[in-house]
Structure formats: structure tokens, C-alpha cells
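need a 3D model of the sequence below.
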Amino acid sequence: MNIRSLILFSVSLVITVILAGFFGSVQAQFFWNTDFEYGVYKSQPRKWAIEGEGYKYSAHLDSTISKSGKKSLFMRLDRAQVYTILTVPGKISAGNILRVQGYTKAGVSDSLNAQLILFNPSEGGIIASESIKMTSNKWNPTTLRASIPANYNADNLLIALMASGSGSFWFDNVRIKINDTVYGNDAPDFREPDKEEIELLNNKVYPFSVGAGDDARTKLKELSKIVENKRIVALGENSHGSASIYKLKLRMIQHLVEDKQFSVFALEMPAVEATYINEYVKNETDDLDEVITKLSYPSWQSREMLDIIEWIRVYNNQHNRQVSFMGYDMQNGWSALGAIAEFSTRYDSTLHSILKNIEGLYQTALETGNAAPALFTQTREASTYLNTHKYPDVTPHQLATIRHFMDIFNQSISLQFGTENARSRDEYMAKNIRWIIEHIPDTAKIILSADNTHITKSGGKTGAFLDRWYQDDYLSFGFTFEEGTYAAYGNKPFYEVHPSYVGTYEYLFSKSDYDHFFLDLREADDIPMLNQPAGFRAIGSRPQETTQFYQIQLKKHFDVIVYLRTSRHTSPLNK
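So this is what the prediction gives:
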């Protein structure tokens, strides 16, 4: 995996962070734990996010060896890639010289490679990088210097230490200078919530039960007040493997469909595969095995996701007003190309011949990892042909859908092979959601379901585009929990939810008198701890056994928080 791929991978695991900049002429205070003196659960460093992939890796604070202070960060890799990431505000960096210096010392450096990198997460670009020299039993400094453009407008800038291979090393004594001023060494910014804040929280939340059945649904009545007349309601999740979240989502979907007349459920899954599931929920097919197959992401192949699908199917069978099931992801190019090829077999032999050539070029690109220019040229030609050709025997909706699938194939190959005009996955998903909205009745309302990091209103994420395009019609719900278990892509049936700690939003929420609640952040300006950055749990689809919390400014990401005391892991359909 090359450096660009590694950093893009790391960014996909990190929630966009927005910190305060300057207020008038007074400099804000920044505590970044640059000496690794402050740790939390499992000796993980505050403020830093540690993510990785590969065979095996570990990271923890070490109190036996340090360059300065009493601790350093120790990392051990076995055929893995690990990313240690600190987020700094883009506002204070723009137009200035940024210098980052850190010290490393190798323990065992069998095949270690490492770099310091500055990265723009909004545009997906590396600003600067510097190789790190690993030496056993000696602290070596590495200095990275970059001039940040004055027009740098990303919310933040990432400082990352990237290591790959096998071996072990220590990292310590990081110094960050913007021009000649040292940043990140201010006093710690975390504290216990006070009694008044907890009382304010209790007065602001909308508690609910986590039972099942009709009685439990009536206890979500405050949801109608929160949603009001919004047309697009996005339900997030901090883990793709929490049964507790999906069971609550089902209740919320039931409420929104039955009480607020929502008629589209759109999931973070490939758009083409979702059309088969839509046929199932519309009672046009009875092939449940095919439905399970089309739930192509393993995270969705759970009993809890199937419960959502089955409820929509039963509802549609009993009501004239139908609920559609749709997808908006674009990572599976083959399924999009296959749907267009099936269409061409029936309606257009010329298009079919063009697609045969594209299929061969695409297969070669996947096998070699490099796409020939002809793949993009012929795909553009096929798009132009499909968009201009007339099909009198095809319904307008069917034709619009096939043209949409052609767009999805274009999106997929552009992202996969990094074309010059490629956009991010989040922007493509936002555009595909916009396509859905443009092809449903003006009065129809849509429920979105995706990871918190996609529905967020911050940065270059899907929710940020939707919030910009639809403004007051868009409402985002961020989901989180305090304890329990979750399922993930790994070799264990489930994983541990790390306890929250002082300096995280979940720690504040855990002090509430209520175990489960909605918190409308638009009405919570008088709770001081919600007006400042803090840690917020983010797990996603992979096991997070090191870092589970990332610094964010909660109100800039979500309109409403859904808090559950306990999470239980999902039940896979294949076990």
C-alpha cells in the first residue's frame, strides 16, 4: 500500500475535528499531549488517534523509557501498518510556517519504515512528508517543515506518524511550531462535569425505553417533536456492529413511517444491490436468500438488519402507501456495469458491444491495479451514448435508473484508480442521495442510515453536502453508547466497548439520571461542556482495540444525539 493509500485509509477512520481558532486578539489554549504524559484506558494517549491494519500491532504509553517527561508512546508491529494521528486546527495554520519535530528510537527494526506527514483531510492531499530514520538505542529527531497556503480553508490539518512493516519503536517529545510559537503545550483541557451541568443535561434530554412492541414505540413520541417537518432524516451509528443501535433504529423507522409519513429508507450500501432488496420489500419477489446475498457488506448481514427489511416488507403488504428500500454507495463497479449490460442485452446491441470492451478493460485494471486510459475514454463514450439515445420501449424511471448506474460505474472507477477529477466517496454518496431525492415525489421524505462519520455535517462528508444543499430540510442524528460489546470485521465474535473517561462526551452523558435518551443539541447551548471539543466514540466496521475516541466539536457534527447506556453486538446471519 502506497503512502497516499495509507493516509487515505487513516483519514477514513478519523472523524473530522474542529477546534476553536482565535477569538479577537486572544490566543486560544491548545493541549495536544505532545509528550505523551496523559493516558486513558489501556494506556492509550489522550488526543492522539491510533489506527492500523495488517496481521498484528499494539500501542501503549511506556513509563520505563522516554525522551522527555515520564512517558513515551511504544508501538510494536508485525506485518502491519499503523497510523498515529494528531489533528490541529486549519485556521491557525493557514498562511504560516508549520514545523513538526518528533523523536523516535527503535527497539527491533526488522523491516520498519516510517514517515512524518502533514495531510489535508478535506481534499485528500499530502502537504509534506519526511522519512524517519530508525536507530536502535538512540533517540533520533525528525523535523518536518511546510508552508501552509494562506487560502488553506480545511477545518483541520492532520499530523501523522505512519509506520509499516515489522518491529518496535518509541515515539516522544513532539514539538509543534507555527511560525515561532510553540503550540500544544497548554494545560490539560479536561475536567469532571459539575453538578449544575448534569442537572441541565437531565432537563434537556428526552428519555425513552429500550423495550419492544407497540408500547415502546409510543414512548418515542418526542421524536416527532424533534423531527418536525424535516424531509431528510439521517440516522448515524458509531459502530456497524451494535444490535442495540439497529433495534432502536427499527423503532425510529417505524415511528417515522407510521407517524411522519416517511416513504424511503436509504442505506449505506451499493445502489444496484439495493434495487433487488427493494423488489423484496415491495413483495415483487420472495427470494430471501438473494436478499441476504445482496447485503454485500458483511456488517449488514445481521439478524438486526434483516429485521428492518422484513418490517418494511410487512408494512408494504398491509398498506397502499409503499416504503422503498434504496442504496447510495458506489464502491462496487461490477454490479453497476452488470445491471447496464443486462439492460443492453434486452434493448441495445450497440451499447452491449461497447460494454463488452469496457468489461475487458475493467477486468485488466482490477488484476493489474492500473487502469488504461481507454477504460475512462470508453466509459465516457458509453455515458454520452446512453444519455442521448432514445428508448421508446423503456419507462422514464427505468431509463433514469440505468443512466444513474452508469454514473455510479464512473464514480467507482474514478475513486478506485484515482483519476484527476475523482471526488471522495462521501461526495459521490451525497450526489447519489440527491439523485434519489430528485426522483421521488416532492412530498416524499427519506430516512438515511450510515456511519456517524458519513452523516456528520462537518468537513467534506456526505452530511456536509446534504446540509449545504438542503439546509433546514436536513437533520442528523449521531448515535453513541457507554458500555457493552460490538461486532466487527475481525477474528472474534464480538469486541469490548471501552469505558468513557473524563474529557469525552460519553462520560458527561453517563452522569445523566437516564440510561437512554435523545439530546437535541440545537437546544443545549447552556451546557458548557457541549460547547467545547471533547472525545466522541467512533468504531465503524473494524475492531478498535486501541483508540475508540476522537476529538470533535459535537454541535458542528450533529443536530441530535442518541445515547444508549449499553450496546450488544449484532447476530450474524451465517452463524
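
can we go C-alpha only for contacts and neighbour counts from here?
Noted.

how many neighbours does the nearest residue to Gln261 once chain neighbours are set aside have?
Computed as C-alpha to C-alpha, 6 or more residues apart in numbering, the closest residue to Gln261 that is not its neighbour in sequence is Lys445, at 7.2 Å. By other C-alpha atoms under 10 Å, the residues close to Lys445 number 22.

equivalent analysis for Ala146, please.
Neighbours of Ala146 under the rule other C-alpha under 10 Å: 15.

so Trp435: helix, strand or coil?
Classification of Trp435 using DSSP: H, G, I helix; E, B strand; the rest coil returns helix.

for it, which residues are in contact?
Applying C-alpha atoms under 8 Å, 6 or more residues apart in numbering to Trp435 gives the contacts His404.

separation between it and Ala266?
As for Trp435, its distance to Ala266 is 12 Å (criterion: C-alpha to C-alpha, to the nearest Å).

next one: Arg522
25 Å.

and if you look at Ala160?
Note on Ala160: its distance to Ala266, by C-alpha to C-alpha, is 34 Å.

Met305 in helix, strand or coil?
Under the three-state scheme (three-state DSSP), Met305 adopts helix.

next up, for comparison:
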Amino acid sequence: MLKPIKWLFTAMLLCIITNLASAQTDLTEAIDKQLIPLTTTDPGDDLSDLAKLKPLLKDKTIIGIGEATHGTHEFFTMKHRMLQFLVKEMSIKTFVIEGDMAGTEYMNNYVLNSKGDLNAGIYGMGLGVWMRQEFVDMVNWVKAYNATQTPENKVRFYGCDMQYGTFAIKILKDELSRLGRFTPEMEAGAPGFNKYTPSLTGKEKAAMRNTVAKLAEVKFTDGDTALFNRCVRELQQVTGYIDAASTFFPAKQDEYRDKCMAENVEYLNNHTGQNKMMLWAHNAHIGKNDGSDGRKRMGMWLSPNFKDKYYAMGFDFNAGSMLSYDGKLHKNVAVEMPVAKTGSSGAVFAQCSVPNFILDFKTASADPVINTFLNASIPSSFYGASYSTGETPHYVTHKLAAAYDAMIFIRDTRPSMEIK
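Take a look at the predicted model:
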């Protein structure tokens, strides 16, 4: 009696496996018909493989481009390619990155006016994850491109982040000291903006808030008044960010940061008057839906404000390695990444016939098989600046179509490079 039951169970299992394999084949075959193959992930003069993006992006105001880790070589180089394409083919002149808003002024002066130096520009970004050779190569491309352009056609470089007040307070102090208007009350709270925020005392925080209040009373009439006023606003955001820190509700501070970044992106869109920009940040920040991350991110503020004028492109991968910060060794090390788990978006995309590609979700959703896939809750790789071998892989569960407008997929990855 047991033998027939065993054979029946085996037959049913084989049937299920066969059906799943068939469904998987149907999906990947459907995706193969819709994807845009990438001939390379390296920046260069030949951008012809990206030409199909033109009709998709021509009416977009903000093109947000994410990354599934902060330490992947191909993510950096492909974003460099995308910037080249958007500048040369789509007339985009505004580049905005997840970097300190005031501090990136040093980088803007470097690429726009050849003033200052690259190291000061990198330091002004305020985030160590951009200290990569691939990023330096992109910056130098922007600088070289600008050297061939008339002023109105040059690419401007901006930041939208606001976690630190170091650069904003320096810019304001230098300007007001030059005019003899930096008062003792302003000075009292200034040192706090140069300290590690968790170490700040209640007295220091109060002094910082008072400094910001006094700076907000200043009427700037000379020099770069827009920059000075924006520095004041950034310091207001910084003090709000510090006050939002919560042991019991850690998402509160993260959400405050993303709300401020969205505000800064919207300001830059209005300030530049270009009505087109490339926005560089992590997948988490550019996404339109939080999924299992559980936080309201920048893209979730931008999407309802800009509606279909905001186009979010996520990144995904199957396997490879990344440059990761090792907290024990206090340095960056190359680590192997876990292969994308079965059922994840990376594992599905890895079965396609093309190793590296772009998939526009709106176009692809015309196929019911792809539409079902894009609107199902599935996991996607979700790494930041660090990952340790043996650590539980990082995933976010979400609906791809709700989170992004497109996906850039790289099957096999390498670690990004330290600055030479």
C-alpha cells in the first residue's frame, strides 16, 4: 500500500516542479522579448545601445538611478554611462547625488569652473561611499566635458543630503565673518556642527538651534545669496535630523532625512530652471514604494509631487562581489556576495538570455506574464556600504512595478575600486 502512495507523491512532486519550471521559462522568454540589451557597462563614446531609452525618458523631469550596493564596480560605471547618455543625448545639465548639499559646492566649483581640487570635492560629498576610483573617473569626465561647453551647456553638480552641518556652517561663517556680521550668539552653537552627532549634549543641541535661529534672521544681499540661504535651510534640516533620533523609533530619523532630501531635490529642480536632472542615490532612496523596508523614502515624496515626470531606475544583480567596509578591520575589503536566492528578482533576471540589460516596466507590462511578475511581492537584493561573508543576505520584499519604473540588471559583478 505504501509503494503506490510513494509513487503518487513522487509523480505529484515532479508535476509541480515541471509546472514551475515551465512558468519560469515562460516568464524569462517573455522578458527576453522586452529587455534592452547592454553591450557594455563601461563608459565611452558608443551609447547606441541606450537609444531605446530616448522615447521613455524624453518627457521626464527627474531620472532617479539607484544601486543595490554602495560598492559595486558595474553600478558605478553604468551610472557613469547613463550620465553620459543623459547629458549628450537628452540635454540634461543637472546632476544631483546623495551627498551633502552645501559640501558638494566644492565639487561643483571643480567641475564647472576648474576651481579648487578633486580631493576637496570628494571630501565635501560627506559620504565615504563615493570615495571610489569609478566615481573619480566620472567626475573628471564631467570636468572635461564642461571644458568644451559654453556656460549655459555645462553640467552642474549638486547634493541633496543633509546629515551634517560642517560645510554649511563654514560657508556661512566665512561669508558673515568677512562682513563682520558673525555674532557671538552665532558662534556659540557653531562647533556642534563639527561634532559626531550622537555625542552631542543637550546644551550643545540647544546652542546649535539658537545659532540656526540667528542665522535665519540674516538678510543676504551680496554674493551667492541662493547658496547662503540654502545653507541656512540645511542647518535647520540638520538640527531637525538630530532631534528626530530615537532609540525606540529608528525609522523616524531615516524618514526625516528622506523627506529633507526630497525637499532639496525639488528646490534644485526649481533653482536650476532646467526641469531635467539625473538623481543618483541608493535603491532605497529612489524607490517609489517602501516594501518590507518599512520607511517612507525620498522617492515616495517625489513620486506624488512629480507624478509621471519622475522615473525611477533600480539596480539588481545575481552574483559577484562588492567593496565593503569592515568595521573590525576599519578598512574596505572585497567580499563575495551570496548568489541571488531562488524566487528573487535577481534570480529570475539571471535566467534571461542576456547577461546585462534594462527593463522598462510600463512597456514590459503589456505582456500579462511579465505584468503578473512585476506586481507580485518578491525579494530583491538590498545591500548598503557593508556586508560580511556568512552574514544573512540583505533583501527587501516589494512589488517591482510599485517601486521602480525600470530595472538595470547586471548578472555578475565586481568590487568597486579604491581611489588610485
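
okay, Arg522 and Ala266 of structure 1: which has more neighbours?
Between Arg522 of structure 1 and Ala266, counted using other C-alpha under 10 Å, Ala266 has the larger neighbour count: 22 against 11.

point to the residue nearest the middle of structure 2.
Nearest to the mean C-alpha position of structure 2, counting by C-alpha atoms, centre = their mean, stands Ala281 at 1.0 Å.

how many residues are close by Ser239 of structure 1?
For Ser239 of structure 1, using other C-alpha under 10 Å, the count is 28.

surely it and Ile539 touch.
Yes. Counting by C-alpha atoms under 8 Å, Ser239 of structure 1 does reach Ile539; the two are 5.0 Å apart.

what's the local residue count around Leu13 of structure 2?
Neighbourhood size, Leu13 of structure 2 [other C-alpha under 10 Å]: 12.

so Lys115 of structure 2, which of the three states?
Lys115 of structure 2 ends up coil, using three-state DSSP.

give the contact list for the equivalent of it over in structure 1.
Under the alignment by TM-score structural alignment, Lys115 of structure 2 pairs with Thr285 in structure 1. Thr285 of structure 1 sits next to Glu279 when contact means C-alpha under 8 Å, 6+ apart.

I'd like the next helix or strand past the helix or strand in which Ala23 of structure 2 is found.
Following DSSP states H and E, one finds Ala23 of structure 2 within helix 2-34. Moving toward the C-terminus from helix 2-34 of structure 2, the next helix or strand (DSSP H and E) is strand 36-37.

map Leu399 of structure 1 onto structure 2.
With TM-score structural alignment as the criterion, Leu399 of structure 1 matches Thr225.

sorry, slip of the keys, the one I care about is Gln548 of structure 1.
Aligned counterpart of Gln548 of structure 1 in structure 2: His394 (TM-score structural alignment).

against Asp316 of structure 2, how distant is its match?
Noted for His394 of structure 2: a distance of 12 Å to Asp316 of structure 2, by C-alpha to C-alpha.

what about the two, which has more around it?
Asp316 (26 against 14).

tell me which element the more buried one is part of?
strand 310-326.

return the distance of that strand from the chain's centre.
Relative to the centre of its chain, strand 310-326 of structure 2 is centred 10 Å away, using C-alpha atoms, centre = their mean, to the nearest Å.

isn't Leu554 of structure 1 right next to Pro533, touching?
Yes. Leu554 of structure 1 is within contact range of Pro533, at 7.0 Å (criterion: C-alpha under 8 Å).

hey, where'd the helices end up in the stretch 151-300 of structure 2?
166-178, 184-189, 202-216, 225-243, 251-272, 283-286, 298-306 (DSSP state H, counting those that start in this stretch).

winner for burial among those?
Most buried of the helices of the stretch 151-300 of structure 2 by mean neighbour count (mean count of other C-alpha atoms under 10 Å) is helix 283-286; its value is a mean of 28.

which elements pack onto that helix?
strand 62-65, helix 298-306, strand 310-326 (3 or more C-alpha pairs under 8 Å, 6 or more residues apart in numbering; DSSP states H and E).

where does it end up in structure 1?
Aligning helix 283-286 of structure 2 against structure 1 (TM-score structural alignment) gives residues 452-455.

now do the matching stretch: everything it contacts.
So stretch 452-455 of structure 1 is contacted by 15-16, 234-238, 426, 461-464, 476-479, 538 (C-alpha under 8 Å, 6+ apart).

repeat that with 7 Å
Residues outside stretch 452-455 of structure 1 that contact it (C-alpha atoms under 7 Å, 6 or more residues apart in numbering): Ile15, Ala234, Gly236, Glu237, Asn238, Asp426, Lys461, Thr462, Gly463, Ser476, Gly478.

map the second one across to structure 2 for me.
This points to Ala234 of structure 1. Counting by TM-score structural alignment, Ala234 of structure 1 lines up with Gly64 in structure 2.

what's the distance between that match and Val232 of structure 2?
Using C-alpha to C-alpha, Gly64 of structure 2 is found at 26 Å from Val232 of structure 2.
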